[in-house]
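Colleague: pasting a predicted model and its sequence here:
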Amino acid sequence: MSLSTKTEPPVAVTEDSLLGGRVRFLQPAAGYRAAIDPVLLAAMAPAEAGMRVLDLGCGAGAIPLCLLARVPELSVAGIEAEPEMCELARRNAVLNGAADRFEVRQGRIEARPPLFEEGAFDLVLANPPYQAPETADPSANRLKAAAHVEANSVAADWIEAAFRALRHKGRFAMIQRADRLADLLAPLDRRFGGIEVHPLYPKPGRRAKRVVLIARKGVRSPLALSSGIVLHNMDGSYSPAVAAALETGCALAPAPSE
């Protein structure tokens, strides 16, 4: 009698592009598809040539590839729980000529022993699931649900993983919903200092829907709230700085406070 093993059907993919075509990007045809959040985080990340970077939950590799388009002289590792997304990230690295600079490791961020070398990274990035399980209505698509809803790991786990991965005075940058800021500040403050909160406003005069948080290991500077970034003009078009970041991959920084 032969035994059969049930396997998941292959994930249908499309080839799209990011940064105005500078990045070729394979992603699932259905389910989670990259929006502007990973591109914004890559544009706001304090990355410099020669850094070692870790992306927690890298998905198909949008953040690393956008970051490498801006700062090619980086070494990036990505951790991703879903094997299908790991495979897409590896294919995207090859597709963009970055296989020698972008390594993908399959597994969970809270794994012990960790999937990364502790204290070895200059910069850690994260675009974690935005929805807490108690308030979420998960998608029937497994990959989309995994990307949007916290499951085995919560916000504090991502912060702890970043702390373990970073060298002394290394930086952690993450993007999250603005209404979850209270969930993030307490665990961040326990582990990091120099916390910067950068609100992302959908239009002038509107409440922020997203925030980018940047914190530093081994310092105790007080929290700072920036003037933030307005994403869209009143007519719905992107503001000039955001349009430039999305089309060219250039760095994006909040306007100076008056």
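Modeller: Looks like it came in fine. Numbering: from 1, shown residues only.

Colleague: when you work out contacts or count neighbours from here on, use the C-alpha atoms and nothing else.
Modeller: OK.

Colleague: all strands for the stretch 1-150 of the chain, in order.
Modeller: For the stretch 1-150 of the chain, the strands defined by DSSP state E, counting those that start in this stretch occupy 13-18, 23-28, 52-56, 75-80, 102-106, 121-126.

Colleague: mind checking how far the fourth one is from the chain centre?
Modeller: Remark: strand 75-80 is offset 11 Å from the chain centroid, using C-alpha atoms, centre = their mean, to the nearest Å.

Colleague: give me the contact list for it.
Modeller: Contact with strand 75-80 is made by 50-59, 61, 64, 86, 101-109, 115, as judged by C-alpha atoms under 8 Å, 6 or more residues apart in numbering.

Colleague: quick one: buried ones out of the residues you listed?
Modeller: Neighbour counting with 16 or more other C-alpha atoms under 10 Å marks 51-59, 61, 64, 86, 101-109, 115 as buried within those.

Colleague: I'd like to know which elements the longest helix along the chain is packed against.
Modeller: Counting by DSSP state H, the longest helix found in the chain is helix 83-95. Here helix 83-95 touches strand 23-28, strand 102-106, going by 3 or more C-alpha pairs under 8 Å, 6 or more residues apart in numbering; DSSP states H and E.

Colleague: now the ones you listed as TSV including distance to residue 189?
Modeller: As requested, the helices and strands packed on helix 83-95 are exported to TSV (distance: least, C-alpha to C-alpha, whole Å):
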stretch	distance to residue 189
strand 23-28	35
strand 102-106	28
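
Colleague: nearest to residue 195, out of these?
Modeller: Comparing the helices and strands packed on helix 83-95 by their distance to residue 195 (C-alpha to C-alpha), the top pick is strand 102-106, with 27.3 Å.

Colleague: that older thread, nearest to residue 91, of the helices and strands packed on helix 83-95?
Modeller: Closest to residue 91 of the helices and strands packed on helix 83-95, according to C-alpha to C-alpha: strand 23-28, at 7.8 Å.

Colleague: got another, please set it beside the one above:
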Amino acid sequence: MLEQPAKGYRAGVDPVLMASAVQAQAGQSVLELGCGAGAAILCLATRVAGLHLHAVEVQARYANLCRANAASNGFDAQIWTADVGALPHDLTALTFDHVIANPPYLDRKSGKHSELPDRDIAFGGDTDTKIWIETATRRLKPKGWLTLIHKADRLPELMRAMDERLGSLSVIPITGREGRSADRIIVHARKGGRTPFKLHAPVSLHVGPTHLTDGEDYRPEIAAILRTGAAFPFPD
């Protein structure tokens, strides 16, 4: 159960999809950058028991919500109120098996500003993509995994922000329906990874090329993620 504001930024399916794609195991540590009210990290913690949870959120209102949501769901999580580009010393002293992030989607150079400040920060933000990737890279343990979800058209920017410390890059395109262009991507990269780049087959969220009737028409694998906390169905 996730408490979110009645007005302002609220999580949709993207953080849930990202959480389902994190291949974490019990006993490992996870840091989420930009956690909002906690949708991604708490979905991950629900699916994989025994994780050591940390998260960073720049907006105090949402950081407090994340703390409350973690407590109400019975999770012990350390939530830091800080900017991704200026983490507190106690956090920079730690490294993690997994870093996850759902960075702001809108490009400040071309996107419009929202009239609601919290939505504006969540969707646009003031922190450059390079800083998100640099912060994530520094906080990963050797052989640790970075998992991101982002807009598909931001993939070149994400790849330019990564340097030789990150490898084993794989990209899963996400499309609303079969035959449509991808509008989201899930990205995995490993610190110190050396396997070749892999572009997976697209994963569509809904059944069929068009919406034919009223009601939900998620593909069974996607419905299982959203309704029962299943793991992501990785394509070949």
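Modeller: Good, I have the coordinates. Only a predicted model underlies this, so the values are computations on that prediction, with no experimental measurement involved.

Colleague: what would you report as the TM-score here?
Modeller: TM-score for the superposed chains, counting by TM-score structural alignment, normalised by the length of the second structure: 0.93, backed by 230 aligned residues with a C-alpha RMSD of 1.4 Å.

Colleague: just to revisit the earlier point, can you redo the strands of the stretch 1-150 of the first structure as a markdown table with distance to residue 150 of the first structure?
Modeller: Listed next are the strands of the stretch 1-150 of the first structure as a markdown table, based on distance: least, C-alpha to C-alpha, whole Å:
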| stretch | distance to residue 150 of the first structure |
| --- | --- |
| strand 13-18 | 24 |
| strand 23-28 | 20 |
| strand 52-56 | 14 |
| strand 75-80 | 14 |
| strand 102-106 | 18 |
| strand 121-126 | 13 |
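
Colleague: out of the ones you listed, which comes closest to residue 153 of the first structure?
Modeller: strand 52-56 (11.7 Å).

Colleague: with the second structure overlaid, how far apart is the closest one on average?
Modeller: Superposing on the second structure and averaging over aligned pairs (mean C-alpha distance after the TM-score superposition for the first structure), strand 52-56 of the first structure comes out at 0.3 Å.

Colleague: quick one on the thing from earlier: in the second structure, what range does the longest helix of the first structure match?
Modeller: The aligned range for helix 83-95 of the first structure in the second structure is 60-72, by TM-score structural alignment.

Colleague: what does the matching stretch contact?
Modeller: For stretch 60-72 of the second structure, the external contacting residues (C-alpha under 8 Å, 6+ apart) are 1-4, 35-38, 42, 56-57, 76-81.

Colleague: let's see 10 Å
Modeller: Contacting residues not belonging to stretch 60-72 of the second structure are listed as 1-5, 9, 34-39, 41-42, 45, 53, 55-57, 74-82, 118 [C-alpha atoms under 10 Å, 6 or more residues apart in numbering].

Colleague: buried set for stretch 204-211 of the second structure?
Modeller: Buried residues in stretch 204-211 of the second structure, defined by neighbour count with 16+ other C-alpha under 10 Å: 204-207.

Colleague: wait, which of these is closest to residue 236 of the second structure?
Modeller: residue 204 (14.0 Å).

Colleague: for the closest one, give me its contacts.
Modeller: Here residue 204 of the second structure is in contact with 173-182, 218-219, 221-222 (C-alpha under 10 Å, 6+ apart).

Colleague: same thing but at 8 Å, please
Modeller: Per C-alpha under 8 Å, 6+ apart, neighbours of residue 204 of the second structure: 174-178, 219.

Colleague: counterpart of it in the first structure?
Modeller: Match for residue 204 of the second structure (TM-score structural alignment): residue 230.

Colleague: buried stuff in stretch 83-95 of the second structure?
Modeller: 83-85, 87, 95.

Colleague: scratch that, stretch 153-171 of the first structure
Modeller: 154-155, 158-167, 169-171.

Colleague: show me those residues that map onto helices.
Modeller: Per DSSP H, those map to helices at 155, 158-165.

Colleague: the first structure: matching residues for stretch 102-111 of the second structure?
Modeller: Counting by TM-score structural alignment, stretch 102-111 of the second structure falls onto residues 127-136 of the first structure.

Colleague: what residues does that stretch touch?
Modeller: 37-38, 41, 56-58, 146-151, 154-155, 158, 174-177.

Colleague: how long is it end to end?
Modeller: 17 Å (C-alpha to C-alpha, to the nearest Å).

Colleague: the equivalent of residue 252 of the first structure over in the second structure: what's it in contact with?
Modeller: Under the alignment (TM-score structural alignment), residue 252 of the first structure maps onto residue 232 of the second structure. Shown in contact with residue 232 of the second structure (C-alpha under 8 Å, 6+ apart): 17, 20-21, 221-222, 225.

Colleague: which pair in those residues has the greatest spatial separation?
Modeller: Greatest spatial distance among those (C-alpha to C-alpha): 21 and 221, at 12.5 Å.

Colleague: the more surrounded of these two?
Modeller: Shown here are residue 21 of the second structure and residue 221; by other C-alpha atoms under 10 Å, residue 21 has more neighbours (23 against 15).

Colleague: wait, doesn't that one sit right on residue 231?
Modeller: Yes. Proximity of residue 21 of the second structure to residue 231 meets the contact threshold set by C-alpha atoms under 8 Å, at 6.3 Å.
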